[in-house]
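*Asks:* with the input below, show me the fold.
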Amino acid sequence: MPFPRASGILLHPTSLPSRFGIGDLGPEAYHFVDFLADTRQQLWQVLPLGPTGHGNSPYLSYSSMAGNPLLISLEMLCDRSLLYPDELHDLEQFSPHQVNFDEVIPIKMRLLERAASRFHEIVSDEDKHALAQFSEECHFWVDDFAFFMALKNAHGGAGWTEWPSSLARREPEAMAEWREKLASDIFCHKFLQFEFHRQWQALREYARDRQIQIIGDIPIYVAHDSVDVWAFPHNFMLDGETLAPALMAGVPPDYFSETGQLWGNPTYNWEELKSRGFNWWIQRIDALLDYVDIIRVDHFRGLEAYWGVPAGETTAMNGTWIEAPGAELFETVRQKLGTLPIMAEDLGVITPEVEALRDEFEFPGMKILHFAFGGGSDNPYLPFNYVANSVVYTGTHDNDTTVGWFEKISDYERNRLVQFVGCLSPEGIHWTMIRIALMSVANQAIVPLQDVLGYGSDCRMNTPGLSEGNWGWRYQADVLTTEVRDRLRWLTELANRAPNRSE
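*Replies:* Now for the predicted structure:
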C-alpha cells in the first residue's frame, strides 16, 4: 500500500531516558512524541515489542503477540499505588547511557511482581473489569503466554523442550495440574500484559492525536523457545521425537559469509498453516495491529522462498531454497483484515519473484543510504534509482551509525558520496545523509535517532553476529536541544514531509 510522503525517527523504547535503568512508557516516552511533533515527523519506528530472552534481542521473543513487561513504567504504577516511590531506589543506581540488562531485569521484575500482587487489594472495580475485558479480547494468546512464562519460571528458566514430557507435549492432565499449582504466577503474567497494553495504548493515542503513526516490526520467524512453538507445534517443522527444529531457518553463503547464517529458528509447516486458513498468521498480524499502525515485515523474502537447513547442520551451507505461499498468505490476510499497512524489508539478494510479490500488494521496499556509494550508477540504493513507493533510511538498527560508517568506508565510497552531493554539510556527515534521505523521492524517510544526534559507533544499537553488547544504547533527555529540533524541523518542511495540521 503506497503511503503519503512523510518522515520519522527509528528508536526502540528501551533507548528512551528514564531514572530506572531502562527506557519505558513513562513521561520520557511522551516527551519523545512531543519531539517528533515539534520537528514535524509523522512516523515513529520501533523494533519488535515482545518479551526478550537470552541476548535481549527483540527479534528473539518468548511470544510473537505479547508485550515486553520491562517497558512498563514504574512511575505510572506508583500513580495507581501499585508501587511506592521509595521502592524504586535500587533501580536509580544504573547508567543513563546503557541498559545493564543482567542487573536491571531481576530488580525490575521483582517490582512488577509486587505490583501484580497488590492488584486485587488496590485497584478499582473499573480496572478489574478492564483486565477481564482484556483477557477475553486477547484470550487466543494471553492465556497460553501467561501459562508458558509461569512454567518457565517454575523450571528455572529452562526451554520448554527441557520440561517434563507431559508439559512439553501439553498433556491435558498435567496442564490442568500445573495451571492450578501456578495460578498466582499465571495471574501475574496476565496482569503485566494488561498493564503493558494499557500504558502502550495511552501512548499510542497521544501519538495519534499529534498525527504520528507507529511502525512496528514483525520478525518473519519466531524463537523455538517461545509460546508460539510450544502451543502450536503443528505450525512448525519440528522433530516428532525431540521436538527440536527439523528444518532450521537461515540464509545461504554470500559475499559476507562463506558459510551463510544459521539462525536456528524452526521454519514453518506451510502446508499445515494453509490447511488452517493461515489462522495463526492472521491472529499474529491482528495482534500487532492492536499496537502499531504500520508493520515492517523483517526478512520479507522468506515469504516468497526461504532457506531451509536440515537438523544437525552446524552451518547454513547445506540448505535449500523452498517456496513459500506468500501471495496466498497476504491475500487471505487482506480478505480477513482489509488493507495491509505493510512495509517490506527487502534487503540482500532479492530475486524477481520476491520483487513481484512485494509489488503485487504494493508494499514499499527499503533503501539504505549506507549501501549507496559502492558500485556504479546502477546501484539500487542511489536515490536517483528509487521509486516513490519505497522507504529510505540513512541506516537501520543493524547498521553502524552514520558517523561511524563514514569513518570506516573506503576512499572510493567517500569520493562517490562527495561527488554525489557536491559538498558535505558543515554541520556533519549525519546532516548530509539526513538531507539526502529527506530530499529523495521515497515516500517515507526514516532516520535513527543516533544519526540525528551525530553519534559515533559506540552508540550503535546492534552488530549482527555479536552475541553480547547489543540492544543497550540509550540517549539522555537533554540532548534533544533547540538547535537539533530547529534543524530537523527546517529540513523536514523544506523536503515537503511535514503534516498538514489542518487535516
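*Asks:* C-alpha only now, for contacts and for neighbours.
*Replies:* OK.
*Asks:* report all helices and strands that the longest helix along the chain contacts.
*Replies:* As assigned by DSSP state H, the longest helix anywhere in the chain is helix 183-209. The elements that helix 183-209 packs onto, with contact taken as 3 or more C-alpha pairs under 8 Å, 6 or more residues apart in numbering; DSSP states H and E, are helix 27-38, helix 101-122, helix 125-137, helix 139-154.
*Asks:* now it, how far from the chain's geometric center?
*Replies:* 17 Å (C-alpha atoms, centre = their mean, to the nearest Å).
*Asks:* could you also give me the structure for this next sequence, so I can compare it with the first?
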Amino acid sequence: MHTTQPRQAGLLLPAFTPRREGDLGIGDTLALRGWVDWAADHGVAFLQLLPINENGTEESPYSGISSAALDPIYLACEVGEIPGLTEADIARARNQLKAAIQSPLVNYPAVRAAKRSLLELAWSRFKHSEPSLTAEFENFKKLECDWLEDYCLFRHLMEIHGESLTWDQWPEGCRTPQEARKFLSKLRTRDAVGVDHRLDFFAFVQWLCFRQWLALRGHAQARGVKLMGDVPIGISWHSCDVFFNREEFHLDWSGGSPPEGMRQDDPFFQQWGQNWGIPLYRWDHMQANGFQWWRKRIKRLTRIFQMFRLDHILGFYRIYAFPWRPERNHEFIGLGREEAAAITHGRLPHWSLRPDDTMENKAANREDGDARLRAIFDAANGAEVIAEDLGWVPEYVRPHLASLGIAGFRIPHWDCNEHGHPTPGDFFPENTFATYSTHDHDPVNGIWRACQRTIQQHHEQPTEQTGWWVGGCHNTLRILSEFAGIPTAHHSPWPPFTEGIRLRFIKALLSSNSRYAALMVTELFSLDDRFNHPGTTGGENWRYRLPWTLEEIMEDPLLRANGEKFAAIISITRRSP
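*Replies:* Next comes the predicted model:
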C-alpha cells in the first residue's frame, strides 16, 4: 500500500477561524477560497481543517449530530452563493450581527440564528428559482437518499421537540426509528404538503452545503491545493447516526481515555481519565456487515477532501470505556473503585475490548485494528490517510500503521530518545506528519513564552507549585532549542521568542524527513491563542478568529512577510508542490 510521495507543507486553519470582508461572524467557504489562493501562491500543498459536520447547538466540531450532514454555519451567505437572497437581506443580517462580526471570538448562537433566518428566507423563495437549480436540488435528494431522508426526519423532530432536547428526552412515541417514522406518517395525514415542505427545507440546506464545499474542492484542486479533512473517532450519542443505527453502537458505554497523571486542576481527569461521552462501536456487528457504516462515512468525506486525519487512531485498536455518561462524572470524584462499582452494578472503567497487558492481547488488538483500518483505507480509494497516534502509544501501533501506508504524527518535543534528547528531524520516518502542535495544544511560540513566564514567575515569587513546573519548562525549552538548532549559552536565561527563533522553528520542521509538515495558522503569525483546551467546555474553545482578513494581511508589509518567509522556507526545503 505504501508509495513514496512528494514532501508537502501544510497549514492548519479551522473553518471558523478566517475572516473576510462581508462575512457573518465566522469563517465560511468564501473565506477559505481566499486562503486556498494564498496557499497556492505560497507553495502550501494543503489546508488542514477540523471536522465540518453539523453540530446542532454544540460548538465543538467533534460533537457532530451526523456523520454525513455538513454544518450550515460555514455557508457563505452571499448573492449568487445562496439562491434567492438579495443584497438587502444580507445587509440586514450584517447589521444585526455587527458586534459578533467585530468580535475576536465566534458568537455561535447569534451566528446560527442569523444564518438560519437567511436560509429560511431563501427557501421561501426557492420555488421561484430557475428550473436548472430546482432540477439540481431534486437530483441531489435522489443521489443522497440513503442518509438524507433519515437526517431530514431527525432534524424535523429536533425542531418539533426543541433543539435543546436530545432524542432520548423526546416524548414517548418518537424515541425509536420505528416510532419516529410512524409519527411522521401521522403528521402527513394531517398536512402532507406542509410536512414534506419542512423536510425539504433541511434537504435544501444540505444541498447548499455540499454545493459550496464541492465548489471549494474544485477550486482548490484547480489551484493545486488539497483540502485535508478530519474524522472524529466517535459520533455523538445524540446523533442521527446513533438514533437510526443503534445496532452499530453500545449505548451504555462511553469512550474516552485513561488517567495520565496530569491536569491536577481537574479532579475527575486526574482520578478516572477523560470521558468523551461517545458510544462505543459494536465492532463485531460492523465487521459482520463489512464495515458499511464506516465505508459510507469515508466515501462521503473523500468527495470533499483529498486527504484526512483519523482522530485518536488508538481507539481503532482498543479504547478506554466508561460505564456512565459524562453528565454523571461528578458522582464518581473521590470514590474508590469498590464504591464506584456499588453504583454501577459492578462495572468499572476499563480497556475495551481488552487491555495491552499480555502479548496475546496486544496481538489481538493489532489484528482488530488491522481489519478496521484496512476497511477505511480501502474506502478512502486513494485519498491520503494520516493517523493521530498521540498519547501512550502501544509499541505495535506505529509499525502497523507504517505497514498500511498510514502516516503517523511526529511532534518534535515529544519525540525524544532514552537520554532525553529530541529525535533529529532527518531521522523522522518518511511516512509521517510533523507538527509542533495540534488544535488541542499551544502553538510553539505560545509554549516558549509560557515556559519563560513560569520560570520568571518562580524567580520572582517561588512557590512549591511553580517549583514543580519550572523544571519541566526548562526541559521543554532545552528540547525545542536542540531540535531547532537554537544556540543557548550555558546557565544564561532563555532568549525571548524572536523572529529569528520563529524562522528557525519553521525551517527545522520543514527540513525534517517527514512527508507532511504543517504549521498552525497561529504559528505562522506568532499568535499565542489556542483553539481548544481539552477537558474543558465553553469559554474560548472552538471560537478563535484571526484578527485580520486575508486582504488586510496582504496589505500590511509585516504580516505579508510572514507568508513570504514561509514560502521561501518551503522552497529551500524542497516542499513546493
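*Asks:* that older thread, where in structure 2 does the longest helix of structure 1 fall?
*Replies:* Counting by TM-score structural alignment, helix 183-209 of structure 1 pairs with residues 196-222 of structure 2.
*Asks:* check which residues of the matching stretch are buried.
*Replies:* For stretch 196-222 of structure 2, burial by neighbour count (16 or more other C-alpha atoms under 10 Å) applies to 198-214, 216-217, 219-220.
*Asks:* same check on stretch 430-448 of structure 2?
*Replies:* 430-439, 441-448.
*Asks:* got it, and stretch 424-442 of structure 1?
*Replies:* Those would be 424, 429-442, for stretch 424-442 of structure 1 by 16+ other C-alpha under 10 Å.
*Asks:* residue 109 is in contact with residue 97 of structure 2, correct?
*Replies:* No: using C-alpha atoms under 8 Å, residue 97 of structure 2 is not in contact with residue 109; the gap is 10.9 Å.
*Asks:* these two: who's more crowded?
*Replies:* residue 97 (20 against 12; other C-alpha atoms under 10 Å).
*Asks:* distance of residue 44 of structure 2 from residue 234 of structure 2?
*Replies:* Distance of residue 44 of structure 2 to residue 234 of structure 2, computed by C-alpha to C-alpha, to the nearest Å: 30 Å.
*Asks:* rewinding a little: ok, average deviation of the helix or strand following the longest helix of structure 1 from structure 2?
*Replies:* Downstream of helix 183-209 of structure 1, the next assigned helix or strand under DSSP states H and E is strand 213-219. Strand 213-219 of structure 1 differs from its equivalent in structure 2 by a mean of 0.5 Å after superposition (mean C-alpha distance after the TM-score superposition for structure 1).
*Asks:* how much does strand 213-219 of structure 1 deviate in direction from helix 183-209?
*Replies:* 140 degrees (axes from the mean of the first three to the mean of the last three C-alpha atoms, to 10 degrees).
*Asks:* and the contacts of the helix or strand following strand 213-219 of structure 1?
*Replies:* Using DSSP H and E, the helix or strand that follows strand 213-219 of structure 1 in sequence is helix 227-231. The set of residues external to helix 227-231 of structure 1 that reach it, using C-alpha atoms under 8 Å, 6 or more residues apart in numbering, is 62-64, 144-145, 148, 160, 168-170, 222-223, 235-236.
*Asks:* who has more neighbours, residue 44 and residue 234 of structure 2?
*Replies:* residue 44 (27 against 22).
*Asks:* buried subset of the contacts of helix 227-231 of structure 1 as a ChimeraX selection?
*Replies:* This is how ChimeraX selects the buried members of those, with burial counted by 16+ other C-alpha under 10 Å:
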select :62,63,64,144,145,148,160,168,169,222,223,235,236
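*Asks:* okay, the contacts of helix 227-231 of structure 1 in TSV with distance to residue 447 of structure 1 next?
*Replies:* Formatted as TSV, the contacts of helix 227-231 of structure 1 follow (distance: C-alpha to C-alpha, whole Å):
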residue	distance to residue 447 of structure 1
62	28
63	28
64	26
144	37
145	34
148	37
160	38
168	43
169	45
170	45
222	27
223	28
235	36
236	35
